[in-house]
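A.B. asks: Mind looking at a prediction? Sequence and model below.
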Amino acid sequence: MNFVLLGTLLATTLLIPGLAMVVGGIKHRSQRFNPTSAGVTATLLFVSVAAVFAPSIFSQSYAMYKCDHCRMYNSSDHSEGMECNSCRSDVLGVPAKNSMYKEHVMPLVYCSCVLLPIAYVIGLIYSLMTHRALVHDAFTTEVGEVGHGKAQWNRVKSALILLVSVVLMSLCADVVTYNIEPLLGGGISVNFIGVTLLALVPDIPEIVIGIQFALQNNISLSIEVGSCIAVQVCMLQIPVIVFVDLIYVGHNSSALVLTYCAMVAMYFFAPNSPGIKC
């Protein structure tokens, strides 16, 4: 699950916008996108990164440390101490005394999972209702684009087609999941399959739609297709996974989902440490 989420985030934030820019640039000499709408999406991504960061940073800052291969040494001032080759933080601690994990880390995880969907709803209200003229209409007027034409489908027909499409794509993803044994038997890493195959198959509709909008010289909507999916993964899918995990699996692996996503975010936003000495 961790690597599937990672692959989805990489596909929606890098692959879809990149393909849209390349394909659109081949057909159209100049392309313009809506910076205000992109700014709203970037703000939601920043909020989601902050919410995902919080449990990991808290647990890593106040967790117990376990050190291996330790030996005594004497310093120049004749004081004794311990020198260890590797140290790591232990969020759970001693199984019988993991009060920090139960009383502090997990409530912070659940609080983040509650706040993320609320932030997503607030972002939708801001961009689609209260500040629609500022986010979308001003850009449409500036570039001279025409508005939406007459609706060809009613809401019921559109909802049914969308629902059937979602079910069919979910079945495709399920079929792929249950037919990867030959690949695993060929020596391909399950992590690589999760990042690529299992993550890209459900994103095929978004990839196709993004390329189609780019061919129509609507690069703004192509970029929003990918970035909005990334926002939905961070603000809706991750909280759902955590709460489903709490109900059906148990609470021990819930922190791992958010911790791994925080590690993914740290990979892009934090510098690499040359080494740790303890």
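C.D. replies: Sure thing, it's come through. This structure is a prediction, so every number in the text was calculated from the model and none was measured. Numbering: from 1, shown residues only.
A.B. asks: Going by C-alpha atoms from here, please, whenever you check contacts or count neighbours.
C.D. replies: OK.
A.B. asks: Please, which helix or strand holds G25?
C.D. replies: helix 16-27 (DSSP states H and E).
A.B. asks: which helices and strands sit right next to the following helix or strand past that helix?
C.D. replies: Counting by DSSP H and E, the next helix or strand C-terminal to helix 16-27 is helix 35-62. Secondary-structure packing of helix 35-62 (3 or more C-alpha pairs under 8 Å, 6 or more residues apart in numbering; DSSP states H and E): helix 106-125, helix 219-232, helix 254-269.
A.B. asks: angle of helix 35-62 against helix 219-232?
C.D. replies: Between helix 35-62 and helix 219-232, the angle comes out at 20 degrees (axes from the mean of the first three to the mean of the last three C-alpha atoms, to 10 degrees).
A.B. asks: Would you mark the buried spots in helix 35-62?
C.D. replies: 37-38, 40-41, 44-45, 47-49, 51-56, 59 (16 or more other C-alpha atoms under 10 Å).
A.B. asks: in what helix or strand does H69 lie?
C.D. replies: strand 64-74.
A.B. asks: also this one, for the comparison:
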Amino acid sequence: MRPLLKTIRSTPLLWLLVFVPILFLTEHLRAASGTLLFVLSVLAIIPLAGLLSTATESVAERTGDTIGGLLNATLGNLTELVIAFAALSAGEYMLVKASIAGAIVTNILFMLGASFLLGGLKHHTQNFNAASARLQAGLLFLATTALLVPTAVAHGVAADAPVLQDLSLALALLMIAIYALGLYFSLVTHREFFGSATHEEEAQAEAHEQWSLPLALGTLAGVTVLVALVSEIFVASVQEAALSFGMNSAFVGFVVVALVGAAAEMASAFSGARKNRLDLSVGIALGSATQIALFVAPVLVIVSHFVGPAPMSLVLWPGAVLMILFATLTAALISNSGRSAWFIGVLTLGVYFTFAVALYLLPPR
């Protein structure tokens, strides 16, 4: 526990952890508006994300950046699952679908672009494993295709047609199976192709007081539970806050929910980039996007048959599919060389903000 307390005392960002009990107390007393709870939940998630980042880095130092990135993406996506389950049970399908599409695009463009920018401002050029990035881009292209098919079919049939639900369920099972095979390929049969490109001496130069593995894993578990609890309050307050700020539900799901839900992963990705561990950043960003597209979204489709007023399909509005497609193509282009610089991050962020502005000003019907 001593390294944990020392980290909290020496990191001003983690002092914001005081907002976690304040949020729970305010929500318990039910004396605050939804807008205030929304602000408090965001302030509570930020330091939890930083703590999760530190714990993940400690685990990654022992398991390698590939497994460390996968672990961070998996734990970070629990937030998206909690948010989506809450919205699913309330029948807010537009919010669920927008959050899925937004999480994919945000992880690919915003998280990856900001990692390239922050890392590039400190290091002239950075290297990462291009083979791993290309694999993730290929899986994302498969997910985009699976989302495109039901969206295209939906234009010729009724929105609640049974064929769309059957098609979505079949594609969901297929996507989960391929995601599992992709993990087996990269972690078992061909793991030698997906090692870190970071030089050992660079990693040693960033050495710091290490946490023990039990402390790191225990912190990961505890912080993940707190993030899930805070996320429930966030979901309950986000609609009222959106009305107060004049935002439509698609923008809330695509941008606001996606950014808050990915806060924990972003903290780890940005920290890794600044420490010249770009493989960790790329693994978190693209790995999280792939996991959402090929695992989280299909799981939500399956669960919707048991939770919510009606089964949910994989049909998105056409603009969302196009944004996911262009984000995937952007990831494939920028990851082909295995090198990055700060301006690559600027270009990637430019694509993201183009989508965000368009969705704010031109919400889907």
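C.D. replies: Done, it's in. Being a predicted model, the structure only gives us computed values, none of them experimental.
A.B. asks: coming back round to it: outside of the helix holding G25 of the first structure, which residues touch it?
C.D. replies: 31, 206-207, 210-211, 213-217, 219, 222-223, 225-226 (C-alpha atoms under 8 Å, 6 or more residues apart in numbering).
A.B. asks: Output the contacting helices and strands for the following helix or strand past the strand holding H69 of the first structure.
C.D. replies: The C-terminal neighbour of strand 64-74 of the first structure among helices and strands, as given by DSSP H and E, is strand 80-90. If contacts are counted by 3+ C-alpha pairs under 8 Å, 6+ apart, strand 80-90 of the first structure sits against strand 64-74.
A.B. asks: can you give me how far the strand it packs on is from the chain middle?
C.D. replies: Taking C-alpha atoms, centre = their mean, to the nearest Å, the mean C-alpha location of strand 64-74 of the first structure is offset from the chain mean by 36 Å.
A.B. asks: and what of stretch 237-255 of the second structure?
C.D. replies: Mean-position distance between stretch 237-255 of the second structure and its chain equals 19 Å (C-alpha atoms, centre = their mean).
A.B. asks: Now do the end-to-end distance for it.
C.D. replies: Its first and final residues considered, stretch 237-255 of the second structure spans 16 Å by C-alpha to C-alpha, to the nearest Å.
A.B. asks: ok, now stretch 20-36 of the second structure?
C.D. replies: 14 Å.
A.B. asks: Determine which residue lies closest to the centroid of the second structure.
C.D. replies: When C-alpha atoms, centre = their mean is applied to the second structure, the residue found nearest the centroid is A262 (4.2 Å).
A.B. asks: What residue in the first structure is paired with that one?
C.D. replies: Alignment note (TM-score structural alignment): A262 of the second structure maps to D203 of the first structure.
A.B. asks: go on, K97 of the second structure?
C.D. replies: The alignment partner of K97 of the second structure in the first structure, by TM-score structural alignment, is N2.
A.B. asks: And the helices in the stretch 1-150 of the second structure, which stretches?
C.D. replies: Ranges of helices in the stretch 1-150 of the second structure, per DSSP state H, counting those that start in this stretch, are 2-10, 19-29, 34-63, 65-89, 93-105, 112-122, 130-153.
A.B. asks: And the shortest one, what's buried?
C.D. replies: For helix 2-10 of the second structure, the buried set under the neighbour-count rule, 16+ other C-alpha under 10 Å, comprises I8.
A.B. asks: between the contacts of helix 16-27 of the first structure, which is nearest Y126 of the first structure?
C.D. replies: Closest approach between these and Y126 of the first structure, by C-alpha to C-alpha: V225, at 17.8 Å.
A.B. asks: And that closest one, what's its match in the second structure?
C.D. replies: Using TM-score structural alignment, V225 of the first structure pairs with I284 in the second structure.
A.B. asks: Quick check: the aligned partner of A170 of the second structure in the first structure vs E142 of the first structure, distance?
C.D. replies: Residue pairing (TM-score structural alignment): A170 of the second structure is matched to C111 of the first structure. To E142 of the first structure, C111 of the first structure is 41 Å away according to C-alpha to C-alpha.
A.B. asks: before we move on, what about M64 of the first structure?
C.D. replies: According to C-alpha to C-alpha, M64 of the first structure and E142 of the first structure sit 56 Å apart.
A.B. asks: Now do the helices in the stretch 201-350 of the second structure.
C.D. replies: Ranges of helices within the stretch 201-350 of the second structure are 213-245, 249-251, 258-261, 263-274, 278-291, 297-303, 318-334, 342-361, based on DSSP H, counting those that start in this stretch.
A.B. asks: Give the buried residues for the first one.
C.D. replies: Of the residues in helix 213-245 of the second structure, those buried under the neighbour-count criterion (16+ other C-alpha under 10 Å) are 215-217, 219-220, 223-224, 227-242.
A.B. asks: Specify the angle between that helix and helix 2-10 in degrees.
C.D. replies: Going by the same axes, to 10 degrees, helix 213-245 of the second structure makes 40 degrees with helix 2-10.
A.B. asks: picking up where we left off before, orientation of the helix holding G25 of the first structure relative to helix 219-232 in degrees?
C.D. replies: Relative orientation of helix 16-27 of the first structure versus helix 219-232 (the same axes, to 10 degrees): 170 degrees.
A.B. asks: any idea what sits nearest T290 of the second structure, other than its immediate chain neighbours?
C.D. replies: L140 (5.7 Å; C-alpha to C-alpha, 6 or more residues apart in numbering).
A.B. asks: so what corresponds to the one you found in the first structure?
C.D. replies: Superposed on the first structure with TM-score structural alignment, L140 of the second structure falls opposite L45.
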